[in-house]
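> With the input below, show me the fold.
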Amino acid sequence: MPSATDAHRPVVLDRREGPFGEVVLRERGSDFEIIANGCFLMDTSDGRSERLLIDAALAALPADRPEPSVLIGGLGVGFSLVRAAEEPRWGRIAVVEREQAIVDWHLDGPLGRISGAALADPRTEVLRTDLVDHLRTTTERYDALCLDIDNGPDWTVTEGNGSLYSAAGVEACRTRLTPGGVLAVWSAQPSAEFESTLRNAGFRAVTTEEVAVARGVPDVVHLALRGE
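This next block holds a predicted model:
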């Protein structure tokens, strides 16, 4: 008979080598976990902070802005996308995800039970590309950027992601926003340096919202508005 310890031991469901390293989908009890290059990225045990990422961005936009567009980076376990699809006020919902494995786990794998309805929503589009590259090359502008591709500005999954939180990366985010648009960035811990970078780039109303977690410091969402 399996012991209680066995029930909580992670089981690898899929392991892939991609252009940015190894990504792994694990099952632990009733939850799923995504591991990137040996670094725990996220799981399905809670999701409050991922939902706050979307809710806080929408709340920061003017209530009279019709059908605002949102860019979510990346797909993860799907909580942010699901939250956006649950809100009828959003118009276009674009999701950037560079890891084909993660997209597959949602479209044809076990994560589909979380995101299936949201992915089928006609407002949803999955962009299979790197977020940093997309921000620098697209001409599309969004009312909200909701970014959750790392454990935060000070703890990136890959070295190349660090440029997103630099002065140049923040400026790329500002350029991709409509006037009055909102940038929301998830982080496992607050980053005073990132807040300073946002202010120096000309963002206004820079704030940090906390979400309590079971252990350790709270998760946070960094929020900033582009000036008119």
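
> From now on I want contacts and neighbour counts done on CA atoms only, so please keep to that.
Noted.

> show me the residues around the residue nearest in space to the middle of the chain that make contact.
Here the mean C-alpha position of the chain is nearest to the C-alpha of D148 (C-alpha atoms, centre = their mean), at a distance of 2.5 Å. Shown in contact with D148 (C-alpha atoms under 8 Å, 6 or more residues apart in numbering): E50, I72, G73, G74, V185, W186, S187.

> try 10 Å this time
The contact partners of D148, by C-alpha atoms under 10 Å, 6 or more residues apart in numbering, come to 41-42, 50, 53, 72-76, 80, 184-187, 221.

> Over to L13?
Neighbouring residues of L13 by C-alpha under 10 Å, 6+ apart: V24, L25, R26, E27, F32, E33, W105, G109, P110.

> are any of those buried, and which?
V24, L25, R26, E27, F32, E33, W105, P110 (16 or more other C-alpha atoms under 10 Å).

> gap between the third one and W155?
Translated: R26. Computed as C-alpha to C-alpha, to the nearest Å, the R26 to W155 distance reads 21 Å.

> Next: the fourth one.
With the distance defined as C-alpha to C-alpha, E27 ends up 24 Å from W155.

> longest helix anywhere in the chain?
helix 48-60 (DSSP state H).

> If we go by neighbour counts, what in that one is buried?
For helix 48-60, using 16+ other C-alpha under 10 Å, the buried residues are S49, E50, R51, L52, L53, I54, D55, A56, A57, L58, A60.

> now the helix or strand following it: how far from the chain's centre is it?
The helix or strand immediately downstream of helix 48-60 is strand 70-73, counting by DSSP states H and E. Computed by C-alpha atoms, centre = their mean, to the nearest Å, the chain-centroid distance of strand 70-73 equals 7 Å.

> Proceed likewise with the subsequent sequence, for comparison:
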Amino acid sequence: MDIVERIITERGELVLRRRDGHYELISNGVFLMDTRSGESERALVREALDRAGPRPRLLIGGLGVGFSLAEAARSDAAEIVVVEIEPVVVGWHRGVLRPYSEGALDDPRVRVITADLTTWLHTTTDRYDAVCLDIDNGPDWTVFAANSGLYEPAGLDLLRARLNPGGVLAVWSAADSPRFAAELDRRIGPTQTVRVPVPRGEPDVVHVASSRR
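As a prediction, this is how the structure comes out:
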């Protein structure tokens, strides 16, 4: 295992390491994600865009290792906005992680905003046809306590306010969360749970809610 970079941020230690030819992101000793597959991150975007209609405006919360952005850039999305809290993660995508986001930072449709997603949602008036949320490890396992608010009723109301009528909210999770899916159904609209098999353990999950018009 090789440490590519270790930095101290306002949120603690963030590490990019390389193991067996793959990159891993570790926050304060907790594994976040790696570059081994990316199927569920791609599914997050596909499931949202499949329901959003042609040439949607898309918001992605969390850049990660770039699989979701790469999938979005392959679509017909008219605009892709990515909100990522860590400037160093954006920098990695101009270097060692560029192959995984497939150079999508250079796509003229892509705009990256370096900010805390919750704070930014409170300040913007923009609306989107699809919002893809990949913050932490999902509603029931957050690395940062502050992020839990996004998955609570007030956070879901905030996200709903940024959707165009009939817009779609897709949320990535490391495990199924029936409680959260039920809350999505109440706060956003009809919700489907998409399970994405992984080599070991329980499937990754994408909860997809279509807002009521």
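
> Which residue ranges of structure 2 form strands?
2-9, 12-19, 22-27, 30-34, 57-61, 79-84, 110-114, 128-133, 163-173, 191-196, 204-210 (DSSP state E).

> what's the angle between the last one and strand 163-173?
Counting by axes from the mean of the first three to the mean of the last three C-alpha atoms, to 10 degrees, strand 204-210 of structure 2 lies at 170 degrees to strand 163-173.

> Onto which residues of structure 1 does strand 204-210 of structure 2 map?
On structure 1, the counterpart of strand 204-210 of structure 2 by TM-score structural alignment is residues 219-225.

> what does the fifth one give?
Here strand 57-61 of structure 2 aligns to structure 1 at residues 69-73, judged by TM-score structural alignment.

> next one: the matching stretch to chain centre, how far?
9 Å.

> list the contacts for the residue nearest to S210 of structure 2 when sequence neighbours are not counted?
Nearest non-adjacent residue to S210 of structure 2, counting by C-alpha to C-alpha, 6 or more residues apart in numbering: V168, 4.5 Å away. V168 of structure 2 makes contacts with 47-53, 58, 128-132, 160, 188-191, 208-212, as judged by C-alpha under 10 Å, 6+ apart.

> Drop anything exposed from the residues you listed.
47-49, 51-53, 58, 128-132, 160, 188-191, 208-211.

> Closest one of the contacts of D148 of structure 1 to D6 of structure 1?
The nearest member of the contacts of D148 of structure 1 to D6 of structure 1, counting by C-alpha to C-alpha, is M42 at 21.1 Å.

> for the closest one, what are its contacts?
Applying C-alpha under 10 Å, 6+ apart, the residues contacting M42 of structure 1 are F32, E33, I34, I35, A36, E50, G76, V77, D148, I149, D150, N151.

> please redo it, this time with the cut-off set to 6 Å
E33, I34 (C-alpha atoms under 6 Å, 6 or more residues apart in numbering).

> cool, S101 of structure 2 as well?
Residues in contact with S101 of structure 2 (C-alpha under 6 Å, 6+ apart) are G66, F67, L69, A70.

> which position in structure 1 aligns with it?
Match for S101 of structure 2 (TM-score structural alignment): S115.

> And L133 of structure 2, by the same measure?
Using TM-score structural alignment, L133 of structure 2 pairs with L147 in structure 1.

> With R179 of structure 2 instead?
R179 of structure 2 maps onto E193 in structure 1, by TM-score structural alignment.

> ok, how many other residues are close to that match?
12 (other C-alpha atoms under 10 Å).

> for the one 3 residues further on, same thing?
The tally of other residues near S196 of structure 1 (other C-alpha under 10 Å) stands at 13.

> swap in A115 of structure 2?
For A115 of structure 2, the number of neighbouring residues by other C-alpha under 10 Å comes to 16.

> separation between it and S210 of structure 2?
Taken as C-alpha to C-alpha, the span from A115 of structure 2 to S210 of structure 2 is 26 Å.

> What of R109 of structure 2?
24 Å.

> do V81 of structure 2 as well
Taken as C-alpha to C-alpha, the span from V81 of structure 2 to S210 of structure 2 is 19 Å.

> Identify all contacting residues around stretch 82-93 of structure 1.
Under C-alpha under 6 Å, 6+ apart, the answer for stretch 82-93 of structure 1 is R51, E67, P68, S69, V70, A118, R123, T124.

> run the last query once more with 10 Å
47, 50-55, 58, 63, 65-72, 75, 79-81, 114-126, 142-144.

> List the residues that contact V220 of structure 1.
Contacts of V220 of structure 1 (C-alpha under 10 Å, 6+ apart): 49-50, 52-53, 152, 185-191, 208-212.

> Kindly write the ChimeraX command that selects the buried subset of the residues you listed.
Here is the ChimeraX selection string for the buried members of these, based on 16+ other C-alpha under 10 Å:
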select :49,50,52,53,152,185,186,187,188,189,190,208,209,210
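
> conserved subset of the contacts of V220 of structure 1 in structure 2?
Counting by both residues aligned by TM-score structural alignment, their matches' C-alpha atoms under 10 Å, the contacts of V220 of structure 1 that remain in contact in structure 2 are 49-50, 52-53, 152, 185-191, 208-212.

> V168 of structure 2 -> structure 1?
Following TM-score structural alignment, the counterpart assigned to V168 of structure 2 within structure 1 is V182.

> And that match, how far from L53 of structure 1?
11 Å.

> and what of L61 of structure 1?
Per C-alpha to C-alpha, L61 of structure 1 is found 13 Å from L53 of structure 1.

> same thing with G152 of structure 1?
Taken as C-alpha to C-alpha, the span from G152 of structure 1 to L53 of structure 1 is 13 Å.

> Mind listing the shared neighbours of those two?
The contact sets of G152 of structure 1 and L53 overlap at V185, W186, S187, V220, V221, H222 (C-alpha under 10 Å, 6+ apart).
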